[in-house]
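Visitor: What follows is a protein structure lacking sequence information:
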């Protein structure tokens, strides 16, 4: 098995004005005779920019390519990793306007609305644009491994793992809302079908979501976590109708969960945990969750907010 890593500035779709910086770390074949298909795609949404701190730890953990390497080290070699930065910033504030149309000028959501499925549609389009650039880059170097070769039917479709760090959690909330209100569409599986490297439709993306990680999310307004009971109930019902279960993992530090100036962040987290707890008990194991607290014996600071990326337990 081999890997190919790189970073691109890619359009959301052909002709789009929105360009996203995406760090990729992909499974590739060592030769055309031994193709490799990933067992999972991990999609990580980054948060606001923090610059000029002079802190080497923060600088290191703000680097998209380094984040991709960390995620690979946690999930194993048989995964594709995509680390996405917002296309627009208002000063240091990330604005994911293509994924969440109802955001203010600082990128804070005014609501999470599934109408039109903007997050799932944008992710599928963005990954497709990125994969095309990866293939073009690799094919321009014939001696390098190739991505996307023929895959045997004994490989299952890759699962999708979602990570939202800090402001990136808003994209995760939008996706959760879209999943809650989506419908399962039955499809016949051809035994000769070759699994796609990435989800190729919003339906395939939503159906493949297996894990959702909230990584020290927090906002200067409400909306860091899902607190709508109807959304969580719908998620549980949605998952009960498919073969693949789903796991929520809430990772946090004192920087967010114990911030006395933003007490709503911790309260929203507790509300979501309680809602997940109720529905998980009724799901027959199809929906599970856990919360993990890091650096609990330390005073809150900005460094721990980034260190959680390296310290988080994803097992």
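Guide: That came through, no problem. Just so it is clear, the model here is predicted, and its values are computed rather than measured.
Visitor: From now on I want contacts and neighbour counts done on CA atoms only, so please keep to that.
Guide: Fine.
Visitor: Which residue ranges of the stretch 101-250 of the chain form strands?
Guide: According to DSSP state E, counting those that start in this stretch, the stretch 101-250 of the chain carries its strands in the segments 159-165, 209-215, 246-252.
Visitor: Pasting the second one now:
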């Protein structure tokens, strides 16, 4: 303020310094003096500051209050961009899901390296091939149908019992399973009994096992297993239910009978898809009846029905657990055919049950076990150290112990067979139980 006063005062006796004049000139360029009033002791004045920059004007369309002429085009481009963004997000989620499945399979393969005779490197070299083979191709199905038409094994050998493949046998609406029948003779209903078998991991058609990295266990393919069971149960008919899905030609998924997680872990009990409470049991009964029809001359059910035995091996035992749950958890059964099936069920065999989850390899629910005893079922539990002494899955041994002890406490008809306990647990003896139980 002193600078301005020194510049404007009329009776200013103080000389203006050069630097003050220069500063004043700089200031004067950015202000306009509108009114100056002389007062004693100085001057009063009004200042208006002016910007040296030209202000930016709003867009013409806003000044003119006009709408965007290409609004529809802009809207369309925005929607397209959003759709592409969502598509990329979905693709990323799908890739993450697939990667998760591969990681889970990798871990499981490492745990079961001796089981499938794979090294980690071999596994990843075979992933692409295995993924391509995880579901039957049209060509495969045509080959299967040709084999089924021939009604005999694709490579019969002297002394072998003939088997017949029934492809895509219908069960519950929208659900199908392949069924292998042995011997491949006409069903009359006069047989000693009908045996229904659910296999474990690795077990599939012989040509699939021969062309995969599970060749070491080719002897236990589903067709040869049918022959093994036919010798174990003479004068009977063997029905082997093939799982509707296999991951990497190795992991069996019985999704038509019970729920499985994306990681291949089974869930025993009620689930949202099981609206009637007995969908797994109903699918089994219809599958079995339709398989019998295909094994008769006039495509009809026989007039007589022999007793039924259910057998599960390894992961296949989870189907038995679900069937027992549905039979004996209190759900009312309305279907006449299902009731007849339950009445004819006489025996149930658990052979070295186990899977990759953390529960329900063996039934331990008191209500279900008590109902099994009340029905008078002949119950068999055959085990090897491979499952019940697995240090990484100790829960399996604990459940099997409860299963046997509770049934004995209930005075049930329970027979426990313990095999190869003088040897370390091995996958070879795990499979060998199919021959010795």
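Guide: Sure, I can see it. From a predicted model like this one, the values you see are computed outputs, not experimental measurements.
Visitor: Need the TM-score between these chains.
Guide: Counting by TM-score structural alignment, normalised by the length of structure 1, the TM-score of this superposition works out to 0.74. Behind it: 263 aligned residues with a CA RMSD of 2.9 Å.
Visitor: Nearest to residue 174 of structure 1, out of the strands of the stretch 101-250 of structure 1?
Guide: Residue 174 of structure 1 lies closest to strand 159-165 among those, at 10.9 Å (CA to CA).
Visitor: Residue 435 of structure 2: neighbouring residues, count only.
Guide: Residue 435 of structure 2 has 13 neighbours, counted by other CA atoms under 10 Å.
Visitor: Aligned to it, what sits in structure 1?
Guide: Matched to structure 1 by TM-score structural alignment, residue 435 of structure 2 sits across from residue 310.
Visitor: So that match belongs to a strand, correct?
Guide: No: under DSSP: H, G, I helix; E, B strand; the rest coil, residue 310 of structure 1 sits outside any strand and is assigned helix.
Visitor: what's the distance between the nearest residue to it once chain neighbours are set aside and residue 51 of structure 1?
Guide: Nearest residue to residue 310 of structure 1 in three dimensions, chain neighbours excluded: residue 70, at 6.5 Å (CA to CA, 6 or more residues apart in numbering). Distance, residue 70 of structure 1 to residue 51 of structure 1, by CA to CA, to the nearest Å: 21 Å.
Visitor: repeat for residue 216 of structure 1
Guide: 19 Å.
Visitor: Equivalent analysis for residue 256 of structure 1, please.
Guide: Per CA to CA, residue 256 of structure 1 is found 19 Å from residue 51 of structure 1.
Visitor: which of the two has more neighbours?
Guide: Between residue 256 of structure 1 and residue 51, residue 256 has the larger neighbour count (other CA under 10 Å), namely 24 against 11.
Visitor: Over to the more buried one. Which of the three states is it?
Guide: Three-state call for residue 256 of structure 1 (three-state DSSP): helix.
Visitor: Tell me the residue in structure 2 aligned with it.
Guide: In structure 2, residue 256 of structure 1 lands on residue 387 (TM-score structural alignment).
Visitor: Can you verify my assumption that that match contacts residue 361?
Guide: No: under the criterion of CA atoms under 8 Å, residue 387 of structure 2 makes no contact with residue 361, lying 9.9 Å away.
Visitor: Residues that sit against both of these two, list them.
Guide: Common neighbours of residue 387 of structure 2 and residue 361 are listed as 353, 354, 396 (criterion: CA atoms under 8 Å, 6 or more residues apart in numbering).
Visitor: What count of nearby residues applies to the last one?
Guide: Neighbouring residues of residue 396 of structure 2 were enumerated by other CA under 10 Å; the total is 24.
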